[in-house]
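Asks: Next one to model:
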Amino acid sequence: MSNIHPSSVVDPAAKLGAGVEIGPFCIVGPQVELGDGAKLNGHVVVTGLTKIGAGTEIHSFAVIGGPPQTLKPVGADTRITVGDNCQIREHATIHPGTVGGGGLTSVGNNCLLMVGTHIGHDCHVGNNVVMANNGTLGGHVSLGDFVYVGGLSAIHQNVRIGAHAMIGGMTGVEQDVIPYGSVMGNRAFLAGLNIIGLKRRGFTRDQIHTLRRAYRMLFADEGTLAERLADVVEEFGTSDVVMDVVAFMQADSARSFILPRADRGGA
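Replies: As a prediction, this is how the structure comes out:
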C-alpha cells in the first residue's frame, strides 16, 4: 500500500512498490518505477523511463528523468536506474542516457547526492558514492565505488574516476583519476593517495604501504609512463590494490591521466 498526497499527480501506469510515500505536489510519470519503501518529499519530479530502487529518498525540487542537455538524439528508450537506499537531496538533477551513449544513466546503491548535484546523460555512478553540494558530472562520466566528489567540483565529459578516489572541493577535472587517488585544484593535479579514505574503509597498513610504494614508482621522474607501469606490474603484480590501478590505466579511455605536479608528487 502506497501513501500518496492528494495534491500529487501520479500517472496510473507508474509502478509503485510496497510502502512508497509520495509527498505534496510531486509528479510521477507513466514509465516510472518506484521500489519498495521509496520516498518522494514535496515538489519532486520523476519522469521518463526511470527506475528508483528500494528505500531511496528524493528531496524537494529534485528532477529525475528530465531531457538530457545535449543536441544529440535522445531516443524513446533511453533510461535511468537509481539503486537502493540512496539519498538524493534538494535541487539535484539526473538525466537519462542518449542513443549514441548506450542509452543508460545509472546510479548504484547507498549513494548520497547532496544539494544541487547534477549527473549528466550516460553517466555511470558506482555504489557508496558521495557527491557534495553542486558537484557536477558532464555526460559519459564514470565514478567507481566509494568515490567522494567535493562541493562545487566539475568533472568533464568522458572522464573516468577510479574507485575510492577523492575529488577535492572546487576542483576542475578534465582527465582520468586513478583508483585510490586524491586530486584537487583548477585544473586538477594528483595530490597523492586518498589515505584517509582508505583507512576509514578498512584497508590494512600493508595494503596502504604497498600502494604508496607503487605510486612513487609509477610517478617517478625516470623513464616513460609505459615503462614505469611495466615496472610496477613486475614488482607488485601480486597486490590486488596495485593491480586495480594498473588495470584502470591499461583500459581504453577517451582521456589521459591526471598526474602529480612536479613539485608535489608525494603519496
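Asks: When you work out contacts or count neighbours from here on, use the C-alpha atoms and nothing else.
Replies: Will do.
Asks: burial count for residue 9?
Replies: For residue 9, the count of nearby residues is 16 (other C-alpha atoms under 10 Å).
Asks: For it, which non-adjacent residue is spatially closest?
Replies: Excluding the flanking residues, the one nearest residue 9 by C-alpha to C-alpha, 6 or more residues apart in numbering is residue 27, at 4.9 Å.
Asks: Here is the second sequence; please produce its structure so I can put it next to the first one:
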Amino acid sequence: MANIHPTALVDSQAQLGENVTIGAYSIVGPHVRIDEGTTVGAHCVIEGHTTIGRDNRFFSNVAVGGEPQDKKYAGEPTRLEIGHRNTIRECCTFNTGTVQDEGVTRVGDDNWIMAYVHVAHDCRVGSHVILANSVQLAGHVHVGDWVIVGGMSGVHQFVKIGAHAMTGMCTALGQDLPPFVMAQGNMAAAHGVNLEGLRRRGFSAERLSAVKQMHKALYRQGLTLEQAKGQIDGLKASHPEAEADVDLMLSFLLASTRGIVR
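Replies: Predicted structure coming up:
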C-alpha cells in the first residue's frame, strides 16, 4: 500500500508501487508511475508522462515532468524517465523531452542532485552523477556516469560531458568536456585530470597512467585534435589494461559536435 498524505492530490490513474510515500500538498498526475519505496516530500508536483523507479527520495517543492521550455513544443506526449535510488533535493525541476530529439529526458541511477538543479528537455544524465546546488542543464545536454558538476554551473544546450569528468563551481560550459578531465571558468578551461575521483573508484596505476597520457596528448603537446586521437589510440598497445578507457575517450571525441574544451 502507498502512504498518501490526506492533503495530497493523486490522480486515480496514477500507478504507485508498494511503500511509496506522497507528502503533504503534493500533486501526482494521471500519466505518472512511481515504483516501490520512493518517497515524495511536501509540495511536490509530478506530472506529464513520467516514470520513476525504486527507492528515490524527492525533497520538498520538486517539480518534475513539466512541459519542455521549448517554443516548438506543441503538446506531444513526450516523457521523463528517472531511474532508481536517486536523491533529488529541494526545488529541482526536470522537464519532459521534445519530438525534435528522442522525445524523452532520462536520469539514471544513484545520482545525488542538490537543490535548485534544472534538467531541461531531452537531457540524458547517467548514473552516480553529482549535480551540486543550482546547476543548470540546457536542452539536449548529455552527462556521463560518475560526473561531478560544481555548484552554480551552467551547461549550454547540446553539450556533452564525458564520464568521470568534473567541473568547478560557477563554470560556464559551452563545449564538450572529455572524459576524466577537470574544467573550471567562464568560459571553461581544462585544468588537469580527475585523479582523486578515479582512485576512489578503483582505477589501477596502469589505467591512471593511460588517463594522464590521454590528457597530455589533448592539452600539453600542442597537437591537433586528429594528431591527439592517433596518439591516444596508440595507448592500447602500451596500456592494455586501459583499453576500455582509451575507447571511451576516442568514442567521445568522435561523437563531439561542439568541439571540446581545450
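Asks: quick one on the thing from earlier: structure 2: which residue goes with the residue nearest to residue 9 of structure 1?
Replies: Residue 27 of structure 1 maps onto residue 27 of structure 2 when the alignment is built from TM-score structural alignment.
Asks: circling back: could you list every residue that touches the residue nearest to residue 9 of structure 1?
Replies: By C-alpha atoms under 8 Å, 6 or more residues apart in numbering, the contact set of residue 27 of structure 1 is 8-10, 43-47.
Asks: likewise residue 144 of structure 2?
Replies: Taking C-alpha under 8 Å, 6+ apart, we find residue 144 of structure 2 in contact with 125-127, 129, 160-164.
Asks: Tell me which entries of these lie within strands.
Replies: Judged by DSSP state E, the subset of the contacts of residue 144 of structure 2 located in strands is 125, 160-161.
Asks: gap between residue 111 of structure 2 and residue 57 of structure 2?
Replies: Per C-alpha to C-alpha, to the nearest Å, residue 111 of structure 2 is found 11 Å from residue 57 of structure 2.
Asks: I should have written residue 249 of structure 2 there, sorry.
Replies: 33 Å.
Asks: and if you look at residue 233 of structure 2?
Replies: Taken as C-alpha to C-alpha, the span from residue 233 of structure 2 to residue 57 of structure 2 is 42 Å.
Asks: more neighbours, the two?
Replies: Neighbour totals were compared for residue 233 of structure 2 and residue 57, and residue 57 leads with 19 against 15 (other C-alpha under 10 Å).
Asks: thought the more buried one was touching residue 83?
Replies: No. At 11.4 Å, residue 57 of structure 2 and residue 83 do not qualify as touching, with contact defined as C-alpha atoms under 8 Å.
Asks: can I get the contacts of residue 27 of structure 1 in a markdown table with distance to residue 197 of structure 1?
Replies: Output for the contacts of residue 27 of structure 1, formatted as a markdown table (distance: C-alpha to C-alpha, whole Å):
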| residue | distance to residue 197 of structure 1 |
| --- | --- |
| 8 | 41 |
| 9 | 42 |
| 10 | 41 |
| 43 | 35 |
| 44 | 33 |
| 45 | 34 |
| 46 | 33 |
| 47 | 35 |
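Asks: In strands, which of those fall?
Replies: Using DSSP E, the contacts of residue 27 of structure 1 in strands are 9-10, 45-46.
Asks: Make a PyMOL selection of the buried ones in these.
Replies: To isolate the buried ones among these in PyMOL, judged by 16 or more other C-alpha atoms under 10 Å, type:
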select buried, resi 9+10+45+46
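Asks: Now the ones in strands among the contacts of residue 27 of structure 1 in a markdown table, please, with extra columns for distance to residue 256 of structure 1.
Replies: Listed next are those as a markdown table, based on distance: C-alpha to C-alpha, whole Å:
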| residue | distance to residue 256 of structure 1 |
| --- | --- |
| 9 | 46 |
| 10 | 45 |
| 45 | 37 |
| 46 | 36 |
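Asks: hmm, who's touching stretch 73-81 of structure 1?
Replies: Against stretch 73-81 of structure 1 from outside (C-alpha under 8 Å, 6+ apart): 48-53, 65, 67-68, 94-100, 103-107.
Asks: list the buried ones in it?
Replies: 74, 78-81.
Asks: Report the two of these separated the most.
Replies: Put simply, by C-alpha to C-alpha the two of the buried residues of stretch 73-81 of structure 1 set farthest apart are 74 and 81, 16.2 Å from each other.
Asks: before we move on, which element is residue 213 of structure 1 in?
Replies: Following DSSP states H and E, one finds residue 213 of structure 1 within helix 205-218.
Asks: Show me what secondary structure element comes after that helix.
Replies: Toward the C-terminus, helix 205-218 of structure 1 is succeeded by helix 225-236 as the next helix or strand (DSSP H and E).
Asks: ok, average deviation of that next one from structure 2?
Replies: On superposition with structure 2, the average gap between helix 225-236 of structure 1 and its aligned counterparts reaches 1.8 Å (mean C-alpha distance after the TM-score superposition for structure 1).
Asks: Just give me how far that helix sits from the chain centre.
Replies: 28 Å (C-alpha atoms, centre = their mean, to the nearest Å).
Asks: For that helix, list every residue counted as buried.
Replies: 228-229, 232-233, 236.
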